[in-house]
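Asks: Build me a model:
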Amino acid sequence: METLHAIIIAIVEGLTEYLPVSSTAHMVFTSSYFGIQDQEFVKMFQVSIQFGAILAVIVLYWKKFFDFKRINFYVKLALAIVPALVLGKIFDDMIDDVLGKPIPIAIVLIIGGIVLLFIEEYFKNPTIHREEDITPKKAVTIGFWQCLAMMPGTSRSAASIIGGMQQGLTRETAAEFSFFLAVPTMLAVTTYSVFVKTYKSVGMKGYEMLLQGDNLKLFLIGNVIAFIVALIAIKLFIGLIKKYGFKPWGYYRIFAGIILLVYFTYNS
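Replies: Modelled structure (predicted):
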C-alpha cells in the first residue's frame, strides 16, 4: 500500500462511515481497483482507520459522551453492542472471506438501496423523538439490527438506523443514536483487529504489522484524514436526512452497486 492509496481510502471511510451506503463496500471497491485488497495490512487498515471516525462523533457530541451523570446513556450503549461483540467473533472468518469478493458486496449494496427507497413508508408514525426516551430493551433490539451489517455492503449505519425506526424512533433520532452506537462498536472492532486478531496468511497480529515498514505512518495518516472528513460528513448527513429522508441514498446505492457489479464482473 502506498501513501496515496492510504489517503484515498481514508477519505472514502470518512465520507461513508456514517452514511447508509456501506463504508466497507466503498473501501473494498477502492482497494480492489488499486489491486491491493488481498493484502492483510490493507484489510486491517480498513477497519483500524474507523478509530478516526469514532473521534469525530465524540468531538461533535462531546457534551453527550462526557456527561457522566447520565448513566443510562452508557448503559444503553453497553447493552446495544453485546450482540455485535458475540456474533462478530463467531462470524469473523466468514466476514474476512467476503471482504475479498466485491461482486457479492455490490449485490448487497443494490438490495440495501431498494430497502432504503421504501423504508419510510413502513415507519410513518414515530413515537420517540429523543435519545433519552430509548429504553434499554429498544437499545438491545437496535444492536441486533446493527448485526446485519456484518455482511459487507449492508452498512452499519443503515442497519442501525432502520432498526431504530422499527423501534419507533424518528429518522433524525435514529441517525443520532446510530452515531452514538458506532463509538463503542467500532472501538471494539478496531481494538480487536489491531491487538487481538492474528492474520493467518502473515502469522502476525495487527500491531505487529503496524511495525513493518511504513505501515505505522500510513495508519496515522489514515486516522487523521478519516477524522477530518467524518466531521464534515456527519453534519452534512444530518442536514440532508432532515430535508430529503433516505431515498437519495437508496438511489445512490442502486446506481453505485450496478456500476460496480458490472465493472468487477468484467474485470475479475
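
Asks: going forward, measure contacts between C-alpha atoms and count neighbours the same way
Replies: OK.

Asks: what separates the residue of the chain most remote from its centre from residue 119, distance-wise?
Replies: Summary for the chain: using C-alpha atoms, centre = their mean, the residue whose C-alpha lies farthest from the chain's mean C-alpha position is residue 69, with a distance of 28.5 Å. Taking C-alpha to C-alpha, to the nearest Å as the measure, residue 69 and residue 119 are separated by 35 Å.

Asks: same question, residue 259
Replies: Following C-alpha to C-alpha, the distance that separates residue 259 from residue 119 is 23 Å.

Asks: Now for the residue farthest from the centre of the chain: which residues touch it?
Replies: Under the criterion of C-alpha atoms under 8 Å, 6 or more residues apart in numbering, residue 69 has no neighbours.

Asks: Give the helix, strand or coil label for it.
Replies: Secondary structure, DSSP: H, G, I helix; E, B strand; the rest coil: residue 69 is coil.

Asks: One more, so I can put them side by side:
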Amino acid sequence: MDILEILKAILFGIIQGITEWLPISSTGHMLLADELIHLNVSKAFMDLFIVVIQFGSILAVVTLYFHKLNPFSPKKSPAEKKGTWSLWGKVAVASIPLVIIGLPLDDFITEKLYGPITIAATLIIYGILFIMLENRHKKPTVNSFGELSLKMAFCIGLFQVLATIPGTSRSGATILGAVFLGASRVVSAEFSFFLAIPAMFGASGYKLLKFFLANDTGFSGGEWAVLIVGTVVAYLVSVVAIKFLMSFIQKHDFKPFGWYRIALGVVVLIVFLFVLR
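Replies: You can find the predicted model right below:
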C-alpha cells in the first residue's frame, strides 16, 4: 500500500470525523469522496471501511463524555450514579426501534436505496425540515436528561430508524426528532451522541463479521493500514467536531446546517447526473 492510499485514508477520516456529528450526512460526503478520491481497494472492503471508521468517531464520544457516562465514577454521588444508570436505560430504550426495524432492513436498504438520487433527496428534504423546525421553534420542555422520559427516548429512537435511509444522517434524524419532541438543542445533540454508541458499535461489528464470513483471507497488510489510519484520524477530528457543535448550538440554531444540506444535495445531483454520467 503506497503513501498515496494512506493520504486518501487520512482524507476519509477527516470527512468522517467532521460529518458524523454535524447533522449534515456522513454518507453523502463519503459518496462524493469515494467518487473523487477513490481508494484503490475492493468494493467489499470499501463498504466495510466506510462503516468501521465510525468506530473512531464513537471513541471520541466515549472519551469526551467518559465521566458523564460512567456510572461507577467515585467522584459521583449516589444520586448522580442513579442518574447515569437512568440515562443508559433511556439510551437502551431508544435503541430498541433500530434493532427491531432497522437491522432487518439493512441489506434491503443497502441494495435498493444506496445511491446518489436517494442521498440527494434525503439531504434536501431534511435540510428543509431543519429550517422549518427552527422557524417554528418553541421553548423546549426538556432541558435535562432527568426530564427526558422513556416514552420520549423511544420516540427519538424511531427517528433514528429513519437514518438507515442513506443521506438522512443519524445525528440529523435524532437531533431533529428530539427538538421536534420538545428537547433543548443541547439535550438533543448530546442524546444523539450517546445513542450513537450502541448503534455504531453494533454497525461496525456487524460489517466486520459479514466481511470475514464472506472473505476467508481477511485483510491484507495495506488494507489494515488504511483502516487503522482512517479510524485514528476520524477519532481525532471527531473530538474537534463535537466540541465545535456543542459550542455552536449554545448561541445558534440548526438552520445553517439545513441550508448546507440543501446545497450539498444539489451538488450531489449535479455531480452524479451530469458530471459523472
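
Asks: re earlier: what separation do you get for the residue farthest from the centre of structure 1 and residue 252 of structure 1?
Replies: In this view, residue 69 of structure 1 and residue 252 of structure 1 are 41 Å apart by C-alpha to C-alpha.

Asks: all helices for structure 2, in order.
Replies: Ranges of helices within structure 2 are 3-19, 26-36, 43-52, 54-64, 66-69, 78-97, 106-112, 116-135, 150-162, 170-180, 185-214, 221-248, 255-270, based on DSSP state H.

Asks: Just give me the match in structure 1 for residue 14 of structure 2.
Replies: Residue 14 of structure 2 maps onto residue 11 in structure 1, with residues paired by TM-score structural alignment.

Asks: Count residues in the vicinity of the nearest residue to its match once chain neighbours are set aside, would you?
Replies: Nearest in space to residue 11 of structure 1, with sequence neighbours left out and distances taken as C-alpha to C-alpha, 6 or more residues apart in numbering, is residue 226 at 5.8 Å. For residue 226 of structure 1, the neighbour count with other C-alpha atoms under 10 Å is 30.

Asks: got a list of what residue 226 of structure 1 touches?
Replies: Residue 226 of structure 1 makes contact with 10-15, 49-50, 52-53, according to C-alpha under 8 Å, 6+ apart.

Asks: Closest one of those residues to residue 32 of structure 1?
Replies: Of all the contacts of residue 226 of structure 1, the one sitting nearest residue 32 of structure 1 is residue 12; the distance, using C-alpha to C-alpha, is 13.4 Å.

Asks: my guess is that closest one contacts residue 24, does it?
Replies: No: taking C-alpha atoms under 8 Å as the contact criterion, residue 12 of structure 1 and residue 24 are not neighbours in contact, 9.3 Å apart.

Asks: Looking at these two now, which is surrounded by more residues?
Replies: Using other C-alpha under 10 Å as the criterion, residue 12 of structure 1 and residue 24 rank with residue 24 on top: 26 against 20.

Asks: for the helices of structure 2, which one sits closest to residue 144 of structure 2?
Replies: helix 185-214 (6.2 Å).

Asks: So which other helices or strands are in contact with the closest one?
Replies: Judged by 3 or more C-alpha pairs under 8 Å, 6 or more residues apart in numbering; DSSP states H and E, the packing partners of helix 185-214 of structure 2 are helix 43-52, helix 54-64, helix 78-97, helix 170-180.

Asks: Using JSON lines, lay out the ones you listed together with distance to residue 32 of structure 2.
Replies: Putting those into JSON lines (distance: least, C-alpha to C-alpha, whole Å) gives the following:
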{"stretch": "helix 43-52", "distance to residue 32 of structure 2": "12"}
{"stretch": "helix 54-64", "distance to residue 32 of structure 2": "17"}
{"stretch": "helix 78-97", "distance to residue 32 of structure 2": "29"}
{"stretch": "helix 170-180", "distance to residue 32 of structure 2": "18"}
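
Asks: for those helices, which one ends up most surrounded?
Replies: Among those, the stretch with the highest mean neighbour count (mean count of other C-alpha atoms under 10 Å) is helix 170-180, at a mean of 26.

Asks: mean offset of that helix relative to structure 1 (after superposition)
Replies: Using mean C-alpha distance after the TM-score superposition for structure 1, helix 170-180 of structure 2 ends up 1.0 Å from its aligned counterpart in structure 1, as a mean over the superposed pairs.

Asks: Read off where that helix ends up in structure 1.
Replies: Taking TM-score structural alignment as the measure, structure 1 aligns residues 156-166 with helix 170-180 of structure 2.

Asks: just stretch 240-255 of structure 2 next, same as before
Replies: Structural correspondence for stretch 240-255 of structure 2: residues 232-247 of structure 1, per TM-score structural alignment.

Asks: residues making contact with the matching stretch?
Replies: 14-16, 18-19, 57, 116-120, 171-172, 175.

Asks: what does stretch 60-77 of structure 2 give?
Replies: Stretch 60-77 of structure 2 is contacted from outside by 80-82, 84-85, 88, 193-194, 197, 235-236, 238-239, 242, using C-alpha under 8 Å, 6+ apart.

Asks: farthest pair in those residues?
Replies: Within these (distances taken as C-alpha to C-alpha), the two that end up farthest apart are 82 and 236, at 31.0 Å.

Asks: quick revisit: quick one: the match of helix 170-180 of structure 2 to chain centroid distance?
Replies: 12 Å (C-alpha atoms, centre = their mean, to the nearest Å).
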